[in-house]
Structure formats: structure tokens, C-alpha cells
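Novice: when you get a sec, could you give me coordinates for this:
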Amino acid sequence: MSALTHELPPAAINAKLIALITSGAVFLGIFLSGFVIDEPAPYDLYLAGLIVTWALFGLRISRPVTPLLTLLVLFNIGGMLAMTQMADLAQTPLYLAVSLFLALSAVFSALIIEARPDFYRLIFVAYVASAVMTALLGIAGYFNMFPGSDIFTRYDRATGAFQDPNVFGPFLALPGIYLLYLLLTGPARRIPLLALPLLIICGGIFFSFSRGAWGLFAVSAVLLAGLLFLQSRSGRFRLRIIVMAIVAIALILIAMIAVLQIPGVADMLSTRAKLEQDYDAARMGRFARYSIGFMLALEHPLGIGPLVFGKIYGEDTHDIWLKTLMDYGWLGFVSYLALTCWTLAAGFRLLLRNRPWQPYVLCAYIVYVGHIALGTIIDTDHWRHFYLLLGLIWGGIALEYRYQRGG
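Specialist: As a prediction, the model looks like this:
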């Protein structure tokens, strides 16, 4: 009697193999986003190749993602027009090439999520893995744990595999908020598994000594807890949030007391915790440059060209709105403003809807709102994870559009 065999048809095997390869490719791309020491970064080169490859094999622009693409293209056209105002182009073409790539990366993220909603979980898992790794590098560098580890610090602050601690800290916010979401909503048995990576990420945020990152994570955590509290009608779940919030505050206080015993930490913390630094209010400090820049924008509607402002005044704009006016002109400013308003309005409608992708959109939206606020005191233009946040939210917008039409 012959044994019965149940073999999958070749088409099914090929489909599973393709799905595995594409998942691995996306995972690697997101993981590389945590390692941006120079431009172009490995993330840029890898993802550019991935976008081209995916486009050749059938990736198409969908109707709900078209506004994202249109506004980002207009934004970059503004940068190209601003470049015409420059006498010396220097590194400007490369800068604008990176800007255009990052715009396409946001569109790409939205499109692949629309095509395969299961990519949401994959992207978040890859992001957490990347964040834990780069946070460990930052912490190791801060404490000089091995020879050469000082390359992961700058100005005596942890930077991980980034150029700037003020980018490194905010990069860690979304994976930290996602882990916090899982802690608040998941079974108690998973708490030990989630607590360790969350602790590492929080350590990276703290030792970056970035005021923006501290505020971003704290406000995002409060918003997350508040929205979950409002969303749930279960008294037991609401009590769980309150209890965990109290426990978290107690643990933070204990951790702060312990960390302040480390030499140098207390001095750095007292310096960085000041709301206003010396370079903010100086005669040509950050705040003074804001008024100078906005007056300059009235005289130069096309902008003055990417990176020119910093060469003239010795420091960059440190404000995304002023940055868009100077580097991308009024066209770029209006496009960026329209994109921000559209993203906030369309994303807000998804927050409390019961969808499989709702948790991911919720976490991304909260952190995105924090980045918009953060952009008023720092330039977020070339932050890779900011464009990923855009893609995550617009992926949800596209999925909701398809859901409403029964697709």
C-alpha cells in the first residue's frame, strides 16, 4: 500500500518563498534605520535598491496614498527651486537627493502596508530590534564599556549609531511606546519579556540627555495611557492602567535616584534639564535666529537654498518650519504644512476605530504628534524615522479607505 503524499503545488511554494524573502527584505531595511552615522547611510542605499526592485515587480501608487506622494514631491520641487538661488551648490544636490529618497521611503512604507497589512507587525518588531541594538551601543559608549566605544557618544551624551544625540533619542520613542502599549494591553506573563527591551530603550533615551527626546517620550506615554483609558469600557482594564502608571512612576523615581549616584550624571542632568540653554537666548542664539529667518523668508519667497542659513549665521535653523522656508521656499513650506494638517486630520479619525491595524496606527500617530511639536525647536528634515512615521500613518489611512469600500 503506497503512502499518500500531500505536496503543495509549485505556485503555492513559490508564493510562500516570495513572501518570506519580501518579509526578510523589509525587516532588514527597517533594522538598518537605527544606524545612520553618515549620509548616505546603509539604510538609504539598501532601501533605494529595495524600492526600485519592488517597483519593477508591480508596486503601484494607490489613490489614498496619492496625496502623500503629491505633497512630498511638491516639497522637494521647492527645494530644487531654492537651489537656483545659490551661488555655490557644494553638497546641495546630494542633500536634495536624500530628501527625495526619504519622501519616496514614506510612500513606499505606506504602499507595502496597504498591500500587506501583516507588514505592520514586522516593521514594529524590526524597529524594536534596531532600537535595542543602537540603544545598547549608546549606553556602552556613555559608560565606555569597551575600547573605541566612545564613537557612540558626542558631547558626553549617548548617540548610539547616530551622528547626533538629538536624533538618537527621538528615534527610540516609537519602539518604546509600542513596548509600553504591549505592556498595558497584553497578558501579565509577557511583562518580563517586554520590560527588559523597554528598560534598555528608556536608558538610551535618558543617556542621550536630549530634552526633546525626554519630553517626546513622556508626553507620548501619557497620551497613550489616556487614549487607552478612554477607549476601554472595562473598569478592570482602566484600573490596570492606573496601577501600572503608579508602578511606573515609582520605578522611574527609584531609577533616577540610582542613576544620580553615577559620577557626572547629576551635573549633566542639571545642565540639560534647564528649559532654556545659553545658546537659546544669546544675541545670535536660536530664538534670535528664528526672527531673522522669518524676516528673510519674506524677502526670498523661493528660499535661500539648502544648508545656506547655517553657513551665514553659524548655526542651522533648529526649527522645521523655518527650515522649510529657508531650504524649500514658500512652496515647500505650504506643502509641508498641508501634509502635516492632512496627516493629523486623517490619522485622528483612525485612532479609536476597531481595526486589526489600529494599535500600530495609534502608536505611530501619538509619536508623530510629538515630532510635530518637537519640530518647533529642532530640525527634523532628514530624520529617517520621521518619514517612517508618515508611512505608517498613511498605510493605515489607505487600509481604512479600502475597508470602507469593502476591499
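
Novice: going forward, measure contacts and count neighbours with C-alpha atoms only.
Specialist: Fine.

Novice: name the element the residue lying closest to Asn76 once chain neighbours are set aside belongs to?
Specialist: Leaving aside its sequence neighbours, Asn76 sits nearest to Leu100 (CA to CA, 6 or more residues apart in numbering; 6.3 Å). Using DSSP states H and E, Leu100 falls within helix 92-115.

Novice: and the next element down the chain from that helix?
Specialist: Using DSSP H and E, the helix or strand that follows helix 92-115 in sequence is helix 119-142.

Novice: so what does that following helix touch, helix or strand wise?
Specialist: With contacts taken as 3 or more CA pairs under 8 Å, 6 or more residues apart in numbering; DSSP states H and E, helix 119-142 sits against helix 10-32, helix 92-115, strand 153-154, strand 157-158, helix 173-185, helix 191-207, helix 358-374.

Novice: re earlier: how close does the residue nearest to Asn76 sit to Gln261?
Specialist: 46 Å (CA to CA, to the nearest Å).

Novice: following element in sequence after the helix or strand hosting Met295, please.
Specialist: Met295 is located in helix 286-299, with elements delineated by DSSP H and E. Downstream of helix 286-299, the next assigned helix or strand under DSSP H and E is helix 308-313.

Novice: what about the first helix or strand past that following helix going along the chain, distance to the chain center?
Specialist: Downstream of helix 308-313, the first helix or strand assigned by DSSP H and E is helix 320-348. Centroid displacement of helix 320-348 relative to its chain, using CA atoms, centre = their mean, to the nearest Å, is 17 Å.

Novice: another for comparison:
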Amino acid sequence: MSAVTVNGLPRSLVQAKSASLIGSAAVALGVFLLGFVIREPAPYEVYMVGLIAVWSLFGLRLSLHAVVLLALLVAFNIGGLLSMTTMGDLYETPLFLAASLFLAFTAVFFVAILEADHNRYRLIFMSWIAAALVTGSLGIGGYFGVIPGAEMFTRYDRAMGAFQDPNVFGPFLALPAVYLLYRILTGNPLRMPFYAGAFVVIVAAIFLSFSRGAWGLFAASSVLLTGSLFIQSTSSLFRLRLILMALLASVLLVTAIVVVMQLPGVSDLLTTRARLVQDYDAGHLGRFARFGIGLQMAIENPMGIGPLNFGRNLGEDTHNVWLSSLMNYSWLGFISFVTLVVWTVAGGFRILFRDRPWQPYLLCTYIVFLGHIALGTVIDMDHWRHFYVLIGLIWGAMALESRHQRGLAAQKST
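Specialist: You can find the predicted model right below:
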């Protein structure tokens, strides 16, 4: 067989390029499937299991960062196995822990493929935006009853798109919304209509999810993004543009909300959902009371009480990712999770403002990740698929920076 193609290019180079394109397309499809979790196992799980297996057979390389992340996540799941030993009846616990371990592998997978090619950041973000637009449109259409089977895409008169819970649907949309806001604030004005149109659709879906957590996540992330860009830039002209574009985005957003609130039922539901404390938050066994009960149980049971047993015993889950780690994954899992979060926050912040091709993606991801950590104080998210992708995106940037520094060191030595 000839070593060159008919175009005169080395055959090995053409094959490598073809493999890279196929791999990138496969990743794009996987990220797109994140937006569709109507049934479990979701298409994302089935697809990603196959993708990770095939990629591993054909040369998935794990750097030190990927290995460290894998070790932390495996320790987290070992804590779950220890907690499972305290249970008399296992229920569906083995499947629950298998899902936890699978999600851990997805985070490590994204680190590995991003370190291999940083251009995949853009691909991942574009796929996430596409998924957000489709599932967000389903949620909006379902809320207003303008599409067939509208009831599939709503729950409790709240939009949930192709998800099972509005409180997961809303946070899933945060990253694409924040990235589109970044493009509105910094991008080419000629592309503004596309960015603004997609932004309005996704933010409308977040609003109609009536998830207080999603509202707070998006609002806080938007403020942090604008502040970060303002601090990062030394250009007075850019700062002026930033202020003007932020005002324009705010006016656009407020106008859209005002229009939506004129629709029947929206204003009443908004008033109800906007209350800081809901009926299920207060009371003897309300959300906040369960925090204290769970902490006492964790002190008395360092091995945990078994995955999901807290909800079985008290009628409701912990609704707190820290408490969930203690109850479901023992103190070992809790320590592993805290270490993971601290490492991710510290490692990401250290490289957050360095001028790199992937810096815009890291900035948006990092801000949304911080919001998810804050959100975790009032909701369980240790099984949110997109949360593990956020972790992979940040650790991927950390791995890329490490490789970049090694390259600089090699250049200096020569």
C-alpha cells in the first residue's frame, strides 16, 4: 500500500486527521445527548459507555491530572461501597453506585480528550448550546401547550424540557446561557442577532422552569462573568463596551420576562416560586430541619447509612450534596468529594485569567461550577450528568496548562 494518498499527503497523516474528525463528531453527539433524560438509562449513558470503551481501545491517554481526578472519584465511590455494607436490603443500590462510577469515568474521559486537542472545547460548547436550544424549546413549547405531547415536557406547571425534573433542567441550561452572554459581551457585533436569539430562548426556558436554584445560578453566574471580564481587561474602550452590552442584555432579559409575565398563570406561579422559603423547606421534617438530622446521623454513623436510605427513612432526600456525600458515601466519600471540590476550585482559579485559546471556555465553566457548588447546599447533584462534564472541562484546562508549561520549559532548556 502506498505511503501517500493521491493528493500527495502522507497516508498516516490523512488517517490520523480522519480519526480525529470522527472522534470529535462522536464527542459532539455525546454532549448533545446530555439534554435528553426522559427515561433512564438515558441515551447519554448507553452512548457514552460505548464511546469511552471504543476510545480506550484506540489510545485514550490519561495524564497525571486525569489519574488524580480518577483516584478522587474512585475513592468517592469506594465510600459508597462502604456505606452499602451497612444496609440489610440493598434495593437498587448496586445500580446507583454503578451510575456514580460511570459518571466518574465521563469526567476523566473529557479531561483526556481535551488535553489531546483543546479545539474540542468549542465543539463541546456548541453541542451543549444545540442541546439547550432543543430541550429548552421543548420545555417552552410544552409549557404553552403548543406542541404535541406537551405534558411530557412539563411538571407541576413548570417547564422541564426533555428532563425528568425542572430543578435539573434549569441548571443544565446555565452554561450555554452564560457562554452566549460572554459572546454577546465580547463577540463580533455582526453575530449579535444569533447570540441574542439563542440567549433569549435558553434564558426563557430557565425562567419557565420556575427553579429558584436555576434562577440564582444564572443570575450569580452572569454577574460574576461580567465582573471577571471587567477586571481582566485593561482597555477603557472595552470596559465601556462591556457596560453598554451588559445593560443591553439586561434590558433584553427584563423585557422578555415582563412579556412572559403577562401570560395567564405565569405571574401567580412566579410569586409562589419566588418565596425564599417554601412549605416543604420549613416544618419539623422540612428541608432545613433534615440538614440538622442528617448531620447528627453522620456523626453517629461514620460509614454512612447506605445510598438513598436517608430518603427512605425520612420521606425526602437530603437536598444537600454535602450531606448526601456523608449519608450515601460515608466519611471517606465526603472527604474525597470535599478534596475534589477544593482542588477544582483552587486549580481552576490559578489559571483562570491566563491568555490561552481555551481561557473563555474555562472562565464560563469555572463560574458555572462555582454556582453549582453553592446550589449543592439545597439540592442533591451527585448524579447530575452535566456536573461531571463541568469537572472534566476544568480539569482538562488544568491538564492543558501543565502541558503548556512543560513545553515552555523545554524551549528554555534548548
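
Novice: TM value for the aligned chains?
Specialist: Laid over one another, the chains give 0.97 as their TM-score (TM-score structural alignment, normalised by the length of the first structure), with 403 aligned residues with a CA RMSD of 1.1 Å.

Novice: so Leu100 and Gln261 of the first structure - more neighbours on which side?
Specialist: With neighbours defined as other CA atoms under 10 Å, Leu100 of the first structure and Gln261 compare such that Leu100 has more, 17 against 10.

Novice: that one and Phe207 of the first structure: what is the separation?
Specialist: From Leu100 of the first structure to Phe207 of the first structure the distance is 32 Å (CA to CA).

Novice: now Leu193 of the first structure
Specialist: For Leu193 of the first structure, the distance to Phe207 of the first structure (CA to CA) stands at 23 Å.

Novice: between the two, who's got more neighbours?
Specialist: Phe207 (26 against 11).

Novice: list the contacts for that one?
Specialist: Neighbouring residues of Phe207 of the first structure by CA atoms under 8 Å, 6 or more residues apart in numbering: 138-139, 142, 157-158.

Novice: Ile241 of the first structure now?
Specialist: Contact analysis of Ile241 of the first structure by CA under 8 Å, 6+ apart lists 184, 225, 229.

Novice: can you rerun that using 6 Å?
Specialist: By CA atoms under 6 Å, 6 or more residues apart in numbering, the contact list for Ile241 of the first structure is empty.

Novice: the host helix or strand of it vs the second structure, average distance?
Specialist: Using DSSP H and E, Ile241 of the first structure sits within helix 235-259. Mean deviation of helix 235-259 of the first structure relative to the second structure after superposition (mean CA distance after the TM-score superposition for the first structure): 1.5 Å.

Novice: check which element follows that helix along the chain.
Specialist: Note on helix 235-259 of the first structure: by DSSP H and E, the next helix or strand toward the C-terminus is helix 265-272.

Novice: and for Ile351 of the second structure, the neighbour number?
Specialist: Count around Ile351 of the second structure with other CA under 10 Å applied: 18.

Novice: repeat for the one 3 residues further on
Specialist: Other residues near Arg354 of the second structure come to 13 when the count uses other CA under 10 Å.

Novice: how close does it get to Thr226 of the second structure?
Specialist: Per CA to CA, Arg354 of the second structure is found 17 Å from Thr226 of the second structure.

Novice: please apply the same query to Ala282 of the second structure.
Specialist: 35 Å.

Novice: of these two, which one has the most company?
Specialist: Between Ala282 of the second structure and Thr226, Thr226 has the larger neighbour count (other CA under 10 Å), namely 20 against 13.

Novice: give the equivalent position in the first structure for the more buried one.
Specialist: Counting by TM-score structural alignment, Thr226 of the second structure corresponds to Ala225 in the first structure.

Novice: where does that match land in three-state SS?
Specialist: helix (DSSP: H, G, I helix; E, B strand; the rest coil).

Novice: look up how far Ile200 of the first structure lies from the nearest residue to it once chain neighbours are set aside.
Specialist: The shortest distance from Ala225 of the first structure to any non-neighbouring residue, by CA to CA, 6+ apart, is to Ile241 (6.9 Å). Applying CA to CA, the value for Ile241 of the first structure to Ile200 of the first structure is 22 Å.

Novice: and what of Leu172 of the first structure?
Specialist: Note on Leu172 of the first structure: its distance to Ile200 of the first structure, by CA to CA, is 10 Å.

Novice: which one's more surrounded, these two?
Specialist: Neighbours were tallied for Leu172 of the first structure and for Ile200 using other CA under 10 Å; the higher tally belongs to Leu172 (28 against 20).

Novice: quick one, what contacts that one?
Specialist: Contact partners of Leu172 of the first structure, counting by CA under 6 Å, 6+ apart, are Ala131.
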